[in-house]
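>>> Show me how the following folds:
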Amino acid sequence: MKRITASAVLFLLAALPVGAVVYKWTDEEGGVHFSDNPHPGAKRLDLEQPPAVSLPPVEEAPSTAPQTSLVTKGYAQFGIAQPQAEATVRNNPGTVIVRFRIEPELRDGDRIRVSLDGQPVDAAALSGAAVELHEIVRGTHTLGAVIEDAMGGVVARADPVTFYMHRPSVNIPANKPPRLP
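As a prediction, this is how the structure comes out:
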């Protein structure tokens, strides 16, 4: 017979009505038992009123819907459209395509600068609405993006997006990248 843990006993006791009587006994094999019915050799446990606990109000969880922030200087919308927040990217070589929502289109002289896990991505200065990142290691990552003007000033900033990179293990021979000669 399985033994009952202390937390399971407390849970069972808490489920009983206040003022209920519980009986506890130990069998020949050392197993401890609880019941609301008397048993030969059982000890009677009288349950008292538990103390009242006041919990603080529960705060609403923040929405995971994509948002746009710090939109100024002529951009009505700027955000990361792909990958979506909390998405799992499955790609064996670790490639992530990042797409943006930009309204109106990117102006001449402006460019998008991308950061991955708080570090700027060198190849991510671009003038289009998408960028491809390579050899991203498996795990949790956070993408950030800003639009910079020709002088390097931040014109708009997208809310960061957290995503999960899934790559097969490189320890499996079939998944190892080929060696260059």
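
>>> going forward, measure contacts and count neighbours with C-alpha atoms only.
Will do.

>>> In contact with Arg157, which residues?
Under the criterion of Cα atoms under 8 Å, 6 or more residues apart in numbering, the neighbours of Arg157 are 68-71, 78-79, 145-147.

>>> To compare against the first, here's the next sequence to fold:
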Amino acid sequence: MIRILPVVIFFMSIGASAQVFKWVDADGRTHFSDRREPDAQAIGLKLPKPVAGDPTVSPTAAAPKPGPYSAFEILSPETNKTLRQPEDTVAVSLLLDPPLMDGHKIELVLDDVAIPVEKSAGTQLNLQGISFGSHRAYAQIRDPQGAVIAGTPIVIFHLRKPIPPGVLP
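You can find the predicted model right below:
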């Protein structure tokens, strides 16, 4: 049964429109495939719904909005960019036009944790203590009452240690 589990997990990752077939061979082993075999039966798989921590789910992912600003986005790091560096610091560069209006505050959301940005930092930030691995980030602007009035699209980036010379990635 344990040998079958990876096969089942593999087929669970296939799109909802895919058909999966199950059959038992002459030796009593159960098989799964996307091709119909003799005596195979079609099985239905229920795919899990996305969860809140899923990088594809976010309040700003579906509808990024610049709000009262003509432009608001994360310029750096670029989406799907792999940063190979020895330190755990990531430089974040925002595009904001016009400049931040009075009473408005920027916050950067990194892996679902909001990080307030000091007005003196402007649109160039250095985040320290970022773990190596994949991260998702977006920025938002809050009005004086704390309501989100602008948001950027999500940027997913990967922070990795440098590859030593002579080693293939």
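
>>> tm score of chain vs chain?
Structural agreement between the overlaid chains, expressed as a TM-score with TM-score structural alignment, normalised by the length of the second structure, amounts to 0.54; 100 aligned residues with a Cα RMSD of 2.1 Å.

>>> I'd like the contacts of Arg157 of the first structure written out as a markdown table, with neighbour count added.
As requested, these are arranged in a markdown table below (neighbours: other Cα atoms under 10 Å):
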| residue | neighbour count |
| --- | --- |
| Thr68 | 18 |
| Ser69 | 13 |
| Leu70 | 16 |
| Val71 | 18 |
| Phe78 | 26 |
| Gly79 | 24 |
| Ala145 | 25 |
| Val146 | 24 |
| Ile147 | 26 |
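
>>> quick one: Arg160 of the second structure from Ser134 of the second structure, how far?
Arg160 of the second structure is 8 Å from Ser134 of the second structure, where distance means Cα to Cα, to the nearest Å.

>>> These two - which one has more neighbours?
Arg160 (17 against 14; other Cα atoms under 10 Å).

>>> which residue packs closest to the more buried one, ignoring adjacent ones?
Nearest non-adjacent residue to Arg160 of the second structure, counting by Cα to Cα, 6 or more residues apart in numbering: Arg84, 4.8 Å away.

>>> In this structure the one you found contacts Pro162, no?
Yes: using Cα atoms under 8 Å, Arg84 of the second structure makes contact with Pro162 at a distance of 4.8 Å.

>>> What's the local residue count around the spatially closest residue to Val32 of the first structure that is not a sequence neighbour?
Ranked by Cα to Cα, 6+ apart and with sequence neighbours excluded, the top spatial neighbour of Val32 of the first structure is Thr26, at 4.4 Å. Other residues within reach of Thr26 of the first structure, judged by other Cα under 10 Å, total 13.

>>> Let me have the contacts of Arg157 of the first structure in JSON lines, extended by distance to Gly128 of the first structure and secondary structure.
Below are those laid out as JSON lines (distance: Cα to Cα, whole Å; DSSP: H, G, I helix; E, B strand; the rest coil):
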{"residue": "Thr68", "distance to Gly128 of the first structure": "18", "secondary structure": "strand"}
{"residue": "Ser69", "distance to Gly128 of the first structure": "20", "secondary structure": "strand"}
{"residue": "Leu70", "distance to Gly128 of the first structure": "20", "secondary structure": "strand"}
{"residue": "Val71", "distance to Gly128 of the first structure": "18", "secondary structure": "strand"}
{"residue": "Phe78", "distance to Gly128 of the first structure": "13", "secondary structure": "strand"}
{"residue": "Gly79", "distance to Gly128 of the first structure": "14", "secondary structure": "strand"}
{"residue": "Ala145", "distance to Gly128 of the first structure": "13", "secondary structure": "strand"}
{"residue": "Val146", "distance to Gly128 of the first structure": "13", "secondary structure": "strand"}
{"residue": "Ile147", "distance to Gly128 of the first structure": "11", "secondary structure": "strand"}
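
>>> want to try CSV for those, with distance to Val154 of the first structure as columns?
Rendered in CSV, the data for the contacts of Arg157 of the first structure read as follows (distance: Cα to Cα, whole Å):
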residue, distance to Val154 of the first structure
Thr68, 14
Ser69, 12
Leu70, 9
Val71, 10
Phe78, 12
Gly79, 14
Ala145, 10
Val146, 6
Ile147, 6
